[in-house]
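# next comes the sequence, and after it the predicted model I'd like to discuss.
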Amino acid sequence: MTMFLREEDSEIRRVEKLTRISDVLVERIDRLEESRGSAWSMFQAAVALEQEVQVRTRELEQALADLSERNRELAVARALAEEANRSKTRFLRAASHDLLQPLSAAKLFLAALNDTSMDELQTELAQRLSGAFESVEELMHAVLDISRLDSQRIEFQRKPVDLGEMFRRLAIEYAPMAEAKGLRLSFAPTSAIVESDPTFLRRIAQNLVSNAIKYTDSGGVLAGVRRRGGRVWLEILDTGIGIAAPDRARIFDEFHRIGREGGAPGMGLGLSIVRRACAKLGHPIAMDSEPGRGTVFRVSLPLVGAETQGKGVAPVLDGPSLRGRVALVVENDDAMRRAYQLILQDRLGMVARVTCGIPEALAQMGDEPPDVVIADYNLDNGDTGLQAIRELRLAAGQPVPAIIVSARRDPEIGRASLELGVPVVEKPVRPEDLQAVLQHMFA
């Protein structure tokens, strides 16, 4: 009996052991199945992910190809736009001579007409014609200035600029405009010499002074200089209508003019040119204004070099007499030759020898050099006024004083003229400017 019980206990333990082993095996099999299931799922997920990556890669490659094509198209469009802009600039530069040539002649003829006796109606008509020519000239210069300032290849001739000398020229130029409105136009004497492009700095000052006079009905306009360390502020103050707050952010936009009864003449391009030129030259500009009391514009300029003694703004028209001086004119336009003859002889009392080109000028000069040569830059057969001056000086055996007249505002012309020591007078030619340059030369 005892033995039977022992065998039964042994059998029970063996069954329990087998059961545990079976449970362990079943558990291992379950884990293995789970593991196999997870790996299969991961494999399937990996395959799906790889397919998705391939699809996205193809889409990305297509997008990059499209972007590259768009970039090529944009590069071509940009190149075409730049070439169109250069072509526009070249066209305007080339056309400016032909456009300003008849305008110069017309203004000189009108100046000669004003020197004759006229009745009241004729005087009024002459004044209106003069105003119309001024408007055309202003518009043409504005278009040319904007074209140059918008060009990516613009070159500036930075050099020392005597503000006192610039003020003197501006005083002469704008005195008639101020007198016509009964305004005081004053330029404070200054000895400041700044670094800038003389042509564009003068254009900045011209536009600011002209604008101040246009929008001032009583009182006056004052131009002066304030020093701040190594810089100066060129300031143009007026007692005009002022600028309301809503207009201050828009006055530098093209064709924007302050509205008022009667309006002011002009196209609304002056301040746009000022903003462009100041930005290109790196001259900060500021403005303060109070409606009904006036406006002040300020342009910051860097001081350079030693300064000269302040000379004030003396009228150049009080300079040396030009009567009897001999001027040899080299001009290929018939109307301009006649206009020069009238202004130089009838108004200034000079002896004018007008010629149409270099060979005729050399023949006219003979053995006696003139007192001054006035040469247009663009002559026939590809000749230039600079070439004419060189050949005339060589034939004369001395550096005869000379003036270049040009409608092209080309830095190359400025540099070449500077090397010859020849001043440049821009078209359309003003009799007052021509007289001022001649008197300054003989002084």
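That came in fine, so what should we check first?

# every contact and neighbour count from this point should use C-alpha atoms.
Will do.

# so how many other residues sit close to residue 356?
For residue 356, the count of nearby residues is 18 (other C-alpha atoms under 10 Å).

# residues contacting the nearest residue to it once chain neighbours are set aside?
Nearest non-adjacent residue to residue 356, counting by C-alpha to C-alpha, 6 or more residues apart in numbering: residue 332, 4.4 Å away. For residue 332, the contact set (C-alpha atoms under 8 Å, 6 or more residues apart in numbering) comprises 355-357, 376, 379-380.

# one more structure, for comparison:
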Amino acid sequence: MKKPSDSGDTGYGIGDLLGLGSQSVRKNYYPALQDRIEELEKERNRYKWLFENALHGIFQANLRGGFVAANPAMARMCGYDSVEELITRVVRLREQLFCGSGEFDVIRQEILDHGSLSAREARLRRADNTPVHVAITLLRRPDLGPEVVEAFVADITERHQAREKLRQLNADLERRVEERTDELQNANVVLRYQIEQREKVEQELVVAVDAARDANESKDKYLAAASHDLLQPLNAARLLVSALIDSNLPVDESRLVQRVQRSLESAEDLLADLLDISKLDQKAMQADYVHTDIGALMRGLAEEFEPLAENAELNFRVRVGVGRVRTDPRMLTRILRNLLSNAFRYTAEGGVLFAARKRGPNLEIGVWDTGIGIEKAKLEDIFREFQQILPKGGSRQGVGLGLAIVERMARVLRCEIRVESVYGRGSCFSVLIPLTSVAQLPAGLPDRETPMPASSSFGGLQVLVIDNEEPVQESMRALLARWGCQVVTAGSAASAMEYCQSTDIILADFHLDDELTGCEAIHTVRRHFDRDIPAAVLTADRSDDTRRLITAQYLPILNKPVKPNRLRALLTSLVASLNPERD
């Protein structure tokens, strides 16, 4: 009887299933099986080594209970000394492993729904009840049980701390941005306030500037009106005094009349200087550049100062320049006149030289005198307002505006003023005009002395004076009659044509009655007599507009108060134009 096998009714045992049913077969397959078992053992040992030495935590657990298995990394991560301690002490994952039961419930539900969970961040409870931040990956193992899972856990504490630090930095940055924004908003509020205040100040400044401009215009109008009203009686007084001086008066009376003349001259010079310095300070005096004959300009000034030189018994020499200069003749004449006036004022004996010469790249027109001279320490002060260099024991003459006017007018004309002086021996003041402004200037200016013309004789010269001020008519008639002129005076062009049958020269005031001008009166008389009668305008109005208007009519101008020597020079020039052979 066959011995029953271990296979029961089937008749197959385990050995049969493995192919080892017979003894011969077992002997044939045993080496291969042994090799396979060894390979499996090695594989198991390798996975065991990886499991036990992994850097991240690995565990198998039942979500309804605790750990089934865990590696040492998991125990260390949770703060336990060994795996056995971890498994023994943590028997409920929900309450003992996770920091929050709600967090565990969410993870459990998600693993049950989806079967896996990847890198979910969570907080696990350590043995000392402190939290550890982890990233956990779960895989459900339904083959081992309905809620059995295997998990891989990475400690992300450093990442969490870095993230928290970044969040804190962001929070600090946001706070600083908010603070800075508040500061900027406050600064903007302050700035807006400052801008509003500045705009308010600017508006007030505009109003103030407009008020100042209106005040200046009012002042200019006042000065113009006041100068006209003051200069008119001064003009009449000067002319009457000049007529008295030409009369044969007793010595005492003559001396008194000369003192009156000097007082009137001082008043006239002071008023003229104040008007000019006011215009220069306001930059209201502009240069009108025209080509000017230097020789004619210097000869006119020489004729003007010759009587003064004769009265002072001073030697007055003139070396006239040749050529035409592009300049403002009125301003250049005023500069040179002030220099000549100072030279004669401060020269008691000797003489004055008035000369022009080429000096390097400039045309130099200078005034040399043998007067009191100026100390070197005071040379820089003489061009300031109200500064005067007085001789020892000398009295003050004028108010000290002459050289201040010279310096400022020269600046307007872009010329240079030079001064050289030796105290006690004399001074030299000169004006340097760049040669680029000179036309038709020969290589060398004449070095000869030009003789001064003798006083002109106006015997029989018919002069028509048109002026709406009777005192001025009377004084002009008295002075011109002393010079041998036949004078007819009138207050307007209409009355002049009524009483005057013929005339050689017309002298007309600029401002006449009924808002008419001397220019219009001159043209009316010329049309009446149907010839171009030589004429000039006498005016106390020193404004630039008035000067330009008269100059545009090609009429000479003589400012009031009229100085006799300037009037004589003007008459001489007008008489010369009567000669048809002269331009």
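Perfect, I can see it now. Everything quoted here is computed from the prediction, not taken from an experiment.

# with both chains overlaid, what TM-score comes out?
Once superposed, the chains reach a TM-score of 0.89 (TM-score structural alignment, normalised by the length of the first structure), with 435 aligned residues with a C-alpha RMSD of 2.8 Å.

# sorry, back to before: among the contacts of residue 332 of the first structure, who's most crowded?
That'd be residue 376 among these, by other C-alpha under 10 Å, with 27 neighbours.

# aligned partner of it in the second structure?
Under the alignment (TM-score structural alignment), residue 376 of the first structure pairs with residue 509 of the second structure.

# show me what residue 466 of the second structure lines up with in the first structure.
Counting by TM-score structural alignment, residue 466 of the second structure lines up with residue 330 in the first structure.

# which element is the residue nearest to its match when sequence neighbours are not counted on?
Distance criterion C-alpha to C-alpha, 6+ apart; nearest residue to residue 330 of the first structure, sequence neighbours excluded, is residue 375 at 4.6 Å. The secondary structure element spanning residue 375 of the first structure is strand 372-376 (assigned by DSSP states H and E).

# what is that strand packed up against?
Counting contacts by 3 or more C-alpha pairs under 8 Å, 6 or more residues apart in numbering; DSSP states H and E, strand 372-376 of the first structure packs against strand 326-330, helix 385-396, strand 402-406.

# residues in contact with that strand?
By C-alpha under 8 Å, 6+ apart, strand 372-376 of the first structure touches 326-332, 384-386, 388-389, 400-406.

# mean distance of that strand to its aligned residues in the second structure, please.
Compared with the second structure after the fit, strand 372-376 of the first structure shows a mean deviation of 1.5 Å (mean C-alpha distance after the TM-score superposition for the first structure).

# now that strand against strand 326-330, angle please.
20 degrees (axes from the mean of the first three to the mean of the last three C-alpha atoms, to 10 degrees).

# angle of strand 372-376 of the first structure against strand 402-406?
Going by the same axes, to 10 degrees, strand 372-376 of the first structure makes 20 degrees with strand 402-406.

# just tell me what residue 40 of the first structure corresponds to in the second structure.
Aligned partner of residue 40 of the first structure by TM-score structural alignment: residue 171.

# and for residue 191 of the first structure?
By TM-score structural alignment, residue 191 of the first structure lines up with residue 322.

# for the residue lying closest to its match once chain neighbours are set aside, which residues are in contact?
With sequence-adjacent residues excluded and distances taken as C-alpha to C-alpha, 6+ apart, residue 322 of the second structure is closest to residue 295, at 5.4 Å. The contact partners of residue 295 of the second structure, by C-alpha under 8 Å, 6+ apart, come to 320-323.

# before we move on, what SS does the equivalent of residue 295 of the second structure over in the first structure have?
Using TM-score structural alignment, the partner of residue 295 of the second structure in the first structure is residue 164. What DSSP: H, G, I helix; E, B strand; the rest coil gives for residue 164 of the first structure is helix.

# distance check, residue 164 of the first structure against residue 313 of the first structure.
Counting by C-alpha to C-alpha, to the nearest Å, the separation of residue 164 of the first structure from residue 313 of the first structure is 7 Å.

# got any residues that touch both of those two?
residue 189.

# what does residue 181 of the second structure correspond to in the first structure?
Match for residue 181 of the second structure (TM-score structural alignment): residue 50.

# okay, and that match sits in which element?
Per DSSP H and E, residue 50 of the first structure falls inside helix 2-114.

# repeat for residue 242 of the first structure
Using DSSP H and E, no helix or strand contains residue 242 of the first structure.

# in the stretch 1-150 of the second structure, mark out all the strands, start to finish.
57-62, 67-70, 116-125, 131-140, 148-155 (DSSP state E, counting those that start in this stretch).

# which parts of the third one are buried?
So that's strand 116-125 of the second structure. For strand 116-125 of the second structure, burial by neighbour count (16 or more other C-alpha atoms under 10 Å) applies to 116-117, 121-125.

# that strand maps to which residues in the first structure?
The aligned range for strand 116-125 of the second structure is empty, by TM-score structural alignment.

# point out the other helices and strands that that strand packs with.
Partner elements for strand 116-125 of the second structure (3+ C-alpha pairs under 8 Å, 6+ apart): helix 101-114, strand 131-140.

# how far away is the aligned partner of residue 120 of the first structure in the second structure from residue 307 of the second structure?
In the second structure, the residue paired with residue 120 of the first structure according to TM-score structural alignment is residue 251. For residue 251 of the second structure, the distance to residue 307 of the second structure equals 20 Å [C-alpha to C-alpha].

# look at these two and report which has more neighbours.
Neighbour totals were compared for residue 251 of the second structure and residue 307, and residue 307 leads with 15 against 9 (other C-alpha under 10 Å).

# not counting its neighbours along the chain, what's nearest that one?
residue 565 is the one closest to residue 307 of the second structure (C-alpha to C-alpha, 6+ apart), at 6.9 Å.

# any idea which helix or strand carries the alignment partner in the first structure of that neighbour?
In the first structure, residue 565 of the second structure lines up with residue 432, judged by TM-score structural alignment. Element membership for residue 432 of the first structure (DSSP H and E) is helix 431-442.

# what's the average distance of that helix to the second structure?
Looks like 2.3 Å for helix 431-442 of the first structure (mean C-alpha distance after the TM-score superposition for the first structure).
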